[in-house]
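**Q** Pasting the sequence and the predicted coordinates here, then a few questions.
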Amino acid sequence: MTDQIAKKYSFSLPQKLYPAKLLLTGEYSVLNGSSAVLIPLPIFGARWKKMDNLRSDWRDLLSGFLSYLRKDTSESPFLKMKSMEGAFEAGYFLDSNVPQGCGLGSSGVFCAAIYDAFGIKNQNETPMQVRERLRLMENFFHGKSSGLDPLVSYYNKAVHLRSEEINFFQTEEGGANNYIPNVWLFDSGKKRSTATLVNSFNKHLEDPDNRKCFFNEYMPIIEKVTHHYLKGEWEEWYSGIKEISRHQTKIFKPMIPDDIYELWIKGLQSESYYMKLCGAGGGGFFYLFSKEQEVYLPKFKGILITEYLSSLIAD
């Protein structure tokens, strides 16, 4: 029966991993024109699989997503809707271990896999064109998406966005100190809604003083830290992370849970580690950076990800 449906609707699903992503720099600022650096995180991801009886939550997600696509992409369709519906009818779904509401791009993985399997593509399409299509798809989940999360998952490459130009990159051996500080994902154990947090931040920027701090102080730091990262200037990069961490305690205080904020401030005061947002904040994962091999904190459930920062894919 499955083969008959696949033949009827003409679909063949890619057999590969769509990785999660890490936004190293650019939280919120990328939505306001700053540079951003994102890398794949293949310890989490999703693959197409088949199930005889799809779970009700998956069916509800698909129903809402398909309705959204029919409404918002009807004038310029870029997905094979019939093939997509046929695949879902045949019992195909995305088997994912990407934690939801944690800042690792679970919705981006979903959109990347959908576009890879059912996108109407041409040989000359550019990454910017792909990003725009993925952005429209991911708006279903977040209200306002940059399109970068699914772009990383779709190409499985590290991305540097600058002045609306997309570059795939690898780090360089540079600077006097090539030692990369350790980086962990700190699990707060809390869920959050990206759309709610983004809306709250947009209201925050309506205040003139908040806008001045964000655009005149914070965004230049993002540009500086991005530059050091791309050059492999790890000592300077680590110093810049400290600046980001300090500014985020002021600008993004509502996005930092109280217990995390306490640990965050202790790190800044002791200078033994620094924390920053991973994605929208509010819950999920937070970054923890340190030159130490181990960091001992109460209830610290960390995932060491340093190796993924230095093993990037060149275009």
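**A** That came through, no problem. Numbers count the residues shown, from 1 in each chain.

**Q** From here on, just use CA atoms for contacts and neighbour counts.
**A** OK.

**Q** start to end distance for stretch 89-105?
**A** End-to-end distance of stretch 89-105 (C-alpha to C-alpha, to the nearest Å): 26 Å.

**Q** Run the chain-centre distance for it.
**A** Relative to the chain's own centre, stretch 89-105 is displaced by 14 Å; criterion: C-alpha atoms, centre = their mean, to the nearest Å.

**Q** here comes the other one, which I'd like you to weigh against the first:
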Amino acid sequence: MKGPLFYAKILLFGEYGIIKDSKGLAIPFNSYKGALKVSKNLSGQALKSNESLKDFYKYLVELDTEIVSFNLAEFKNDIDSGMYFDSSIPMGYGIGSSGALVASVYDKYANDKITVLENLTRDKLIKLKEVFSLMESFFHGKSSGLDPLNSYLSLPILINSKENIEATGIPSQKEGKGAVFLLDSEQVGETEPMVSLFMNKMKNEGFRKMLSNEFVTYTDACIEDFLKGNVKSLFSNVKQLSKVVLTNFKPMIPNAFHKVWEKGIQTNDYYLKLCGSGGGGYILGFTEDYEKAKASLKDYKLELVYRF
């Protein structure tokens, strides 16, 4: 058995904000992917994955919900036969490793599943997101369901609000100088502690005000600019967003990158933002001149995501 491939995702804009109903824009990232496979001789990562699937199975058995049901007998049988998730998506890096796994399990074992080929109405997208949120909560404690949704559909997803999401098109890539890139922090980040930290910060009125007045405003503007191809305005808004994140989300930025982050804002060589919940993994970069950014960040590993 070898299941279909499910890809990584990148949340270009909207991290943390989407928990509080800002806009979000997520795109598939086909450089990394995973699929369910079966092997009789499990060792290393495959064995670890199989153990994790056993725990996930127990979680799904106890899931008390009307909105989805699974063929759990078949799921258990496959796990007992040595099923694992064979994935190149780095874990704890903010690009949806658990999302791809959740999408693959839903695809194979959900009864009456919503398929990618049918007419994806807003109601169906909301239902899928709800199902995925329930499923992925096993991994993160609290999940928006967006990562698995993106991986499952393999389409860019625009989140207008919790109740309003749509598959969208993004401008086709150009052979320009500008780029979106990933910067490898070479540290693993854990989602759950970061989300808890954010929820604690939300108890502070000043933080809540900053979130709605600054963070959400710049996030929404960035999304609009990106989708419309307003590159000049996009970089101006990304710079402001980068400043807001550095000032207010410092605990989510690995310590070794505070100065690197600031350097980008001061030199305009690049602007950094969180990729997912932060705390490690990838950091997302935007630059009007990728060659200049590479020279400025020569001590770090960069990966190209999108060209302007």
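**A** Ah, there it is. Fair warning: this is a prediction, and the values are worked out from it, not measured in the lab.

**Q** Could you get me the TM-score between them?
**A** For this chain pair, the superposition-based TM-score is 0.89 by TM-score structural alignment, normalised by the length of structure 2; 293 aligned residues with a C-alpha RMSD of 2.0 Å.

**Q** now what about stretch 84-93 of structure 2, what contacts it?
**A** Stretch 84-93 of structure 2 has contacts (C-alpha atoms under 8 Å, 6 or more residues apart in numbering) with 8, 32-39, 46-47, 49-50, 53, 95-98, 101, 188-191, 276, 280-282.

**Q** next one: stretch 201-221 of structure 1
**A** By C-alpha under 8 Å, 6+ apart, the residues outside stretch 201-221 of structure 1 that reach it are 29, 34, 240, 243, 244, 247, 251.

**Q** re earlier: could you turn the buried ones of the contacts of stretch 84-93 of structure 2 into a ChimeraX selection?
**A** Those of these that count as buried under 16 or more other C-alpha atoms under 10 Å are selected in ChimeraX with:
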select :8,32,33,34,35,36,37,38,46,47,49,50,53,95,96,97,98,101,188,189,190,191,276,280,281,282
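
**Q** Read off where the strand ranked longest in structure 2 ends up in structure 1.
**A** Determined from DSSP state E, the single longest strand within structure 2 is strand 24-38. Alignment of strand 24-38 of structure 2 against structure 1: residues 36-50, by TM-score structural alignment.

**Q** average gap between the matching stretch and structure 2?
**A** Once fitted to structure 2, stretch 36-50 of structure 1 is off its aligned match by 0.8 Å on average (mean C-alpha distance after the TM-score superposition for structure 1).

**Q** how about residue 245 of structure 2, what does it touch?
**A** Residues counted as contacts of residue 245 of structure 2 (C-alpha under 8 Å, 6+ apart) are 215, 273, 274.

**Q** picking up where we left off before, give me the distance from the helix or strand just after the longest strand of structure 2 to the chain's centre.
**A** Later in the chain than strand 24-38 of structure 2, the nearest helix or strand by DSSP states H and E is helix 44-61. Averaging C-alpha positions (C-alpha atoms, centre = their mean) puts helix 44-61 of structure 2 21 Å from its chain's average.

**Q** Just the buried positions in helix 44-61 of structure 2, please.
**A** Residues of helix 44-61 of structure 2 classed as buried: 46, 47, 49, 50, 51, 53, 54, 56, 57, 60 (neighbour count, 16+ other C-alpha under 10 Å).

**Q** mind listing the helices for structure 1?
**A** Applying DSSP state H to structure 1 gives helices spanning 2-9, 56-72, 81-89, 106-118, 127-142, 148-155, 194-204, 208-212, 219-231, 234-251, 258-270, 306-309.
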